[in-house]
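Enquirer: just a sequence and a predicted model for now, questions to come.
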Amino acid sequence: MNKTYRIFISHSWKYGDAYDKMVKFLSEHGISYYDHSVPKNDPIHTNGSDEQLHDAIDAKIKGCSGVIILAGVYSTYSKWINKEIDISLLYGKPIIAIEPWASEKTSSVVKNSANKIVKWNGKSIADAIRELF
């Protein structure tokens, strides 16, 4: 019987294709999971306050097994990714940093907070989830 992981996938909806590819990788590599990410259709994204979004992210991370964060250079400048890291560390949640495919520059902020850094590769991501979560 497969374990079902409780995963928070950090993402910016501006880069929604990366989130979609991550979800595909998980399915292709036999990872059964409950998605703790704040969904795109949640009205907090468009109509909520920063405090409401923070509280929603906090609640999602608090109940998850671990956090996946894409370590693209944009992550360094995202106030929300930095808050997700802080919340993850507060609750002792392991963080997997994913280095984007063919990237020359990555986020040292994300990588320095990660328990494991892997490349943008489905098998590597699945192995890291099984190891840490």
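Expert: In hand now; what should we look at? Residues are numbered from 1 along each chain as shown.
Enquirer: only C-alpha atoms from now on, for both contacts and neighbour counts.
Expert: Will do.
Enquirer: hmm, residue 118 and residue 125 touching each other?
Expert: Yes. With contact defined as C-alpha atoms under 8 Å, residue 125 counts as touching residue 118 (6.5 Å).
Enquirer: common neighbours of these two, please.
Expert: Common neighbours of residue 125 and residue 118, using C-alpha atoms under 8 Å, 6 or more residues apart in numbering, are residue 98.
Enquirer: higher neighbour count, the two?
Expert: residue 125 (24 against 21; other C-alpha atoms under 10 Å).
Enquirer: tally of neighbours for residue 113?
Expert: With other C-alpha under 10 Å as criterion, residue 113 counts 18.
Enquirer: correct me if wrong: it contacts residue 86.
Expert: No. Applying C-alpha under 8 Å as the test, residue 113 and residue 86 come out as separate, 9.1 Å apart.
Enquirer: second structure follows, compare the two:
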Amino acid sequence: MTVYDTNRVYTLYLSHTWNDRGTGGELLRMLQSVDSFRFRPASLDRQTSEAADDRILYEAIRGKIRYADVILILCGVYAEYNRWVNKELILAKNELNKPVIGVQPFPAEKPPFIVKQHADRIVQLHPLDIIKAVMELGQG
């Protein structure tokens, strides 16, 4: 049985990939169902995420990732969101040295190469798997 540090509040940057078909809300509900895990979600608002200017988008993502303990990226929808995902991964790994957790919604599906290449860990879409990875990787 895993014991959680109930005093710690983790800041989780939710990649723009979580905007796909309400999966972000599903993720938040799953994580909130674990009483002893406390977190604060961080993600771009819709208006900022739709910014036409790539530099504005890049700076907005940087501002959110800077304060995150870990980045959660949904595997399997990369092609639809590559404009954001590339920026998120570059910022997380190359500039801000933040851990990236790829979350695999379907076990049989392979994660996109770019996510597999940059993720510190890939886990299944299950709250305890995600929380364990967050706690192990978000210690920085």
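Expert: Now that the structure is in, tell me what you want to look at. Keep in mind that what you see is a predicted model, and the values were worked out from it rather than measured.
Enquirer: show me the contacts for the residue nearest to residue 32 of the first structure when sequence neighbours are not counted.
Expert: Excluding its sequence neighbours, the residue lying closest to residue 32 of the first structure (C-alpha to C-alpha, 6 or more residues apart in numbering) is residue 4, at 4.8 Å. Contact analysis of residue 4 of the first structure by C-alpha under 8 Å, 6+ apart lists 31, 32, 33, 34.
Enquirer: now do residue 129 of the second structure
Expert: With the criterion set at C-alpha under 8 Å, 6+ apart, residue 129 of the second structure makes contact with residue 123.
Enquirer: regarding it, what is its secondary structure?
Expert: Following DSSP: H, G, I helix; E, B strand; the rest coil, the label given to residue 129 of the second structure is helix.
Enquirer: aligned partner of it in the first structure?
Expert: In the first structure, residue 129 of the second structure lines up with residue 124, judged by TM-score structural alignment.
Enquirer: how close does its match sit to residue 92 of the first structure?
Expert: From residue 124 of the first structure over to residue 92 of the first structure the distance is 22 Å, taken as C-alpha to C-alpha, to the nearest Å.
Enquirer: the residue nearest to residue 32 of the first structure corresponds to which position in the second structure?
Expert: Match for residue 4 of the first structure (TM-score structural alignment): residue 9.
Enquirer: and its match, how far from residue 96 of the second structure?
Expert: For residue 9 of the second structure relative to residue 96 of the second structure (C-alpha to C-alpha), the value is 20 Å.
Enquirer: before we move on, what about residue 126 of the second structure?
Expert: From residue 126 of the second structure to residue 96 of the second structure the distance is 27 Å (C-alpha to C-alpha).
Enquirer: the second structure: strands as residue ranges?
Expert: 9-14, 38-42, 70-74, 100-104, 121-124 (DSSP state E).
Enquirer: most packed of the ones you listed?
Expert: Among the strands of the second structure, strand 70-74 has the highest mean neighbour count (mean count of other C-alpha atoms under 10 Å), at a mean of 26.
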